[in-house]
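Enquirer: show me the folded form of this:
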Amino acid sequence: MNRRRIVAGTAAGALGAAGLAAPALAQAMPEIRWRCASSFPKSLDTIFGAGEHVAKRVLALTDGKFQIRVFGAGELVPALEVANAVTGGTVDCGHTASYYFVGKDPTFTFDATWPFGFNFRQINAWLEHGGGRQILREFFEPMNIVSMPAGNTGAQMGGWFRREIRTPEDLRGLKFRVGGFAGNVLAKLGVVPQQIAGGDIYPALERGTIDAAEWVGPYDDEKLGFNRVAPYYYYPGWWEGGLNLSFYSNKQRYDALPTLYKEALESACRDATIETMAKYDAVNPPALRRLVGAGAQLRPFPRPVMEACYHAANELYAETSAANPLFKRIYDHTKAFREATLPWFRVAENTFDSFNYLMQSQEQQRRG
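Expert: As a prediction, this is how the structure comes out:
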């Protein structure tokens, strides 16, 4: 008996069976069409593109059976109404930043970012390996929402201002477009916070309806044209050390998905987080150089301003925790995780980065 012939025949039979099984499996899976409402305008290819990336990956992973069509802000529902639309089933899903909905409940901020909170690496660690997603699931359950991380901007800029900010007193009366919980912090210092969707910021700044505005960072800000109407560009965005973007699914429709489709959605959202952060890190540096070259006045927030904001944030955390038990529970959870991680980042990441910055500065000085 020819053993090689038997093995070859067996292998060929297995491959043939596999070839038949794959199309049969694909044919057996249901075709599902979802509509996704984004909170972001289509013109911002990176942040809006994170939702599109999820849709493309899901389509590929399900052999075209699970299709998600992503609509720009305002096409299906207003940008700041995505959570309500997903809860009520007006849309199947949404791509958004949860801090847009702190007016409903300040606890939303922990699914996005919070003042003087995590950077990208830290929030990703908390969500995936620090119990963050588990504790947030309790928050979203009554709202009929399943939330998954699906993108991150990294640390953001502090925004565009018509006049310089030298002291905390310069913030008083300032009409500032700022997203999320940060508006409540800045209100303690006399700022008049304005939550305005991305596509509506420029006309408000141009008309003088607002005095300053923040969005994400150089790449998006250049596209939106803020440098044409406000010369001073401040950093850092202390309220957004790493903005986690979220993919919301209506819970009934999510629960009805086949397991394979749920896994595809999970995988696609994780992939979108890596892709979005990588793209921002690639496109922001040249955009910042272009903005400064075009006349933008780059300014750090003065230390007294940063300290005043830091203390105001801690006061607000204490006040909100006293009034909202779930907020307190999640805040305490994030604070403990942050305190545990900061020493490691200070020892490794910060030392490494600081040395590289120093060496770059010295080399630039030598080159004249």
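
Enquirer: rest of the way, CA atoms for contacts and neighbours
Expert: Fine.

Enquirer: show me what contacts residue 153?
Expert: For residue 153, the contacting residues are 47, 120, 216, 242-245, 276-277, 280, taking Cα atoms under 8 Å, 6 or more residues apart in numbering as the criterion.

Enquirer: which of those residues fall within helices?
Expert: For the contacts of residue 153, membership in helices holds for 47, 120, 276-277, 280, with DSSP state H as the criterion.

Enquirer: could you find the closest non-adjacent residue to residue 65?
Expert: Across the structure, with Cα to Cα, 6 or more residues apart in numbering as the measure, the residue nearest residue 65 apart from its sequence neighbours is residue 31 (4.6 Å).

Enquirer: quick one on the thing from earlier: quick one: which of the contacts of residue 153 is nearest residue 4?
Expert: Taking Cα to Cα as the measure, residue 4 lies nearest residue 276 of the contacts of residue 153, at 50.2 Å.

Enquirer: from residue 44, how far out is the closest one?
Expert: 12 Å (Cα to Cα, to the nearest Å).

Enquirer: got it, and residue 145?
Expert: To residue 44, residue 145 is 25 Å away according to Cα to Cα.

Enquirer: so which of those two has more stuff around it?
Expert: Between residue 145 and residue 44, counting by other Cα atoms under 10 Å, residue 145 is the more crowded of the two (26 against 17).

Enquirer: what distance do you get for residue 207 to residue 261?
Expert: Distance, residue 207 to residue 261, by Cα to Cα: 47 Å.

Enquirer: now residue 322
Expert: Taking Cα to Cα, one finds residue 322 at 41 Å from residue 261.

Enquirer: show me which of the two is the more surrounded one.
Expert: In this comparison of residue 322 against residue 261, neighbours counted by other Cα under 10 Å, the higher total goes to residue 261 at 21 against 11.

Enquirer: Proceed likewise with the subsequent sequence, for comparison:
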Amino acid sequence: MERRTFLRGAAVAAAAGAVASPAVAQSMPEVKWRLTSSFPKTLDTIFGTAQTLAKYVSDATDGRFQIQCFAAGELVPALQALDAVTTGAVECAHTPTYFYTGKDPVLVFGTGSPFGLNARMANAWWHFADGAELINASLAKFNAIGFLAGNSGCQMGGFFRKELKDVADLQGLKFRIAGMGGQVLARLGVVPQVIAPGDVYSALERGTIDAAEFVGPYDDEKTGLYRVAKYYYYPGWWEGGAMIHFIANLEKYNELPPAYQAILKQACDAANVWMLAKYDTVNAPALRKLLAAGTELRPFPQAIMEAALKASNELLAEMAAKNPDFKKCLDSVNAYRADQLAWWQVGELSFDSFMARTRGRS
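Expert: This is a model prediction of the structure:
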């Protein structure tokens, strides 16, 4: 079934029912929204997700509901997208909610906490547990509502100038990393650095920093960091399945006809599938290119993973002790993860592990 047909069907189902056709026509007004992305156009998968979402909405409404997408910095700086939505400077944004944990630490869970959920678990937690309810309770404080509209999958740990063998190798290491992952690593002796994407290459080349993380092979290959730091570590345990959200001004959203609200939700769901499928498609060949260029792929040593998990659990517990809403969200994620991992170990993990070990036999 074509997405256009499916989405238009959603519009008809939401708006029509037993309503006469003239009333339906009146409920389909011309609407023009502006969307600010937290990403540059060069990240064509993440920025492209917002463009894809906008196209779905336009197709489903015969162009009557238009969303114009702007890259980070064209209207609003990358880290101020929520502010712009709150004030109504723009109607909507495509952004990770953990950019705004300074406003409310609960929002870290909208993207993903360290050692949290993988992409499929996060999607299920959002839709079928209480993820959407908890995150939108936080966003409502800022006159906003969010819909899941993308996931990067598990990210990489980044490029390092030197090899890591033990926790001691992290001491004093200057690492370009932001958010809660940086806070965890700081407890292990790392010196987190917040550097704009455009300045990371030069900083790593000059030795101003010792390592840098970005997203995954497809986006990382574009940065060229592999030319100045040959060790490429995995996994990015601070982003096991990073969710991205379409965030709308709550008042503007409530003004939409029910049909447009339904279409918007369906478009977000479709864009969510598109982004993860696109990354799953492009990351594999990008990793091959990186390895062919001399990049040395390394797993984080077990000692570092264990130390990071311990530090992460301590940090999250401390934050939960200070903030009841944060505790409620942490408890929800932890309970859901424990339940899912018990099943994952039986189904997905055992199958994937076997297939990875037997790769190339057929």
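
Enquirer: circling back: turn the contacts of residue 153 of the first structure into a markdown table, including neighbour count and distance to residue 300 of the first structure.
Expert: As requested, these are exported to a markdown table (neighbours: other Cα atoms under 10 Å; distance: Cα to Cα, whole Å):
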| residue | neighbour count | distance to residue 300 of the first structure |
| --- | --- | --- |
| 47 | 26 | 25 |
| 120 | 21 | 21 |
| 216 | 21 | 16 |
| 242 | 25 | 18 |
| 243 | 27 | 20 |
| 244 | 29 | 24 |
| 245 | 28 | 26 |
| 276 | 24 | 25 |
| 277 | 20 | 23 |
| 280 | 20 | 21 |
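
Enquirer: same list, these, but as CSV with distance to residue 351 of the first structure please.
Expert: CSV is the format used below for the contacts of residue 153 of the first structure (distance: Cα to Cα, whole Å):
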residue, distance to residue 351 of the first structure
47, 30
120, 18
216, 26
242, 20
243, 24
244, 25
245, 29
276, 26
277, 22
280, 23
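
Enquirer: identify the farthest-apart pair in these.
Expert: By the measure Cα to Cα, the contacts of residue 153 of the first structure have their two most distant members at 47 and 120, which lie 15.0 Å apart.

Enquirer: equivalent range in the first structure for stretch 112-127 of the second structure?
Expert: Mapped onto the first structure with TM-score structural alignment as the criterion, stretch 112-127 of the second structure occupies residues 113-128.

Enquirer: give me the distance from that stretch to the chain's centre.
Expert: 10 Å (Cα atoms, centre = their mean, to the nearest Å).

Enquirer: can you pull out the strands in the stretch 251-362 of the second structure?
Expert: For the stretch 251-362 of the second structure, the strands defined by DSSP state E, counting those that start in this stretch cover 296-299.

Enquirer: actually the stretch 1-150 of the first structure, sorry about that
Expert: If you assign secondary structure with DSSP E, counting those that start in this stretch, the strands in the stretch 1-150 of the first structure sit at 32-38, 66-71, 93-96, 145-152.

Enquirer: what comes up buried for the second one?
Expert: I take that to be strand 66-71 of the first structure. Using 16 or more other Cα atoms under 10 Å as the burial criterion, the residues of strand 66-71 of the first structure that qualify are 66-68, 70-71.

Enquirer: wait, which of these is closest to residue 102 of the first structure?
Expert: Sorting these by how near they are to residue 102 of the first structure, with Cα to Cα, puts residue 71 at the top with 23.0 Å.

Enquirer: thought that closest one was touching residue 34?
Expert: No. Between residue 71 of the first structure and residue 34 no contact is recorded; they are 10.8 Å apart, counting by Cα atoms under 8 Å.

Enquirer: before we move on, back to that, same list (the ones in helices among the contacts of residue 153 of the first structure) but as a markdown table, adding distance to residue 165 of the first structure.
Expert: Listed next are these as a markdown table, based on distance: Cα to Cα, whole Å:
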| residue | distance to residue 165 of the first structure |
| --- | --- |
| 47 | 28 |
| 120 | 27 |
| 276 | 31 |
| 277 | 29 |
| 280 | 27 |
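
Enquirer: about what we covered before: out of the contacts of residue 153 of the first structure, the closest to residue 24 of the first structure would be?
Expert: The shortest gap between residue 24 of the first structure and any of the contacts of residue 153 of the first structure belongs to residue 276, at 34.8 Å (Cα to Cα).

Enquirer: burial measure for the closest residue to that closest one other than its chain neighbours, as a count.
Expert: If you skip the residues right next to it in sequence, residue 276 of the first structure has residue 151 as its closest partner in space, 5.4 Å away by Cα to Cα, 6+ apart. Burial of residue 151 of the first structure, expressed as a neighbour count using other Cα under 10 Å, amounts to 32.

Enquirer: now do the same contact list for residue 151 of the first structure.
Expert: By Cα under 8 Å, 6+ apart, the residues touching residue 151 of the first structure are 47, 50, 244-246, 269-270, 272-277.

Enquirer: repeat that for 7 Å
Expert: Applying Cα atoms under 7 Å, 6 or more residues apart in numbering to residue 151 of the first structure gives the contacts 50, 244-245, 272-274, 276-277.

Enquirer: what does residue 272 of the first structure give?
Expert: 50, 53-54, 150-151.

Enquirer: helices of the stretch 251-368 of the first structure, residue ranges please.
Expert: Chain-ordered helices for the stretch 251-368 of the first structure, with DSSP state H, counting those that start in this stretch as the definition, fall at 251-255, 259-293, 303-323, 325-345, 351-367.

Enquirer: any chance of the ones you listed in a markdown table, with distance to residue 163 of the first structure too?
Expert: As requested, the helices of the stretch 251-368 of the first structure are arranged in a markdown table below (distance: least, Cα to Cα, whole Å):
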| stretch | distance to residue 163 of the first structure |
| --- | --- |
| helix 251-255 | 46 |
| helix 259-293 | 17 |
| helix 303-323 | 15 |
| helix 325-345 | 34 |
| helix 351-367 | 29 |
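
Enquirer: looking at these, which is closest to residue 162 of the first structure?
Expert: Sorting those by Cα to Cα, the top spot, which is the nearest, belongs to helix 259-293 at 15.6 Å.

Enquirer: now the closest one: how far from the chain's centre is it?
Expert: Between the centre of helix 259-293 of the first structure and the centre of its chain there are 9 Å (Cα atoms, centre = their mean).

Enquirer: tell me the buried residues in it?
Expert: Neighbour count says helix 259-293 of the first structure has 261, 264-273, 275-277, 280, 284, 287-288, 291 buried, by 16+ other Cα under 10 Å.

Enquirer: again with stretch 91-108 of the first structure
Expert: 91-102, 106-108.

Enquirer: repeat for stretch 41-52 of the second structure
Expert: Buried residues in stretch 41-52 of the second structure, defined by neighbour count with 16+ other Cα under 10 Å: 43, 45-52.
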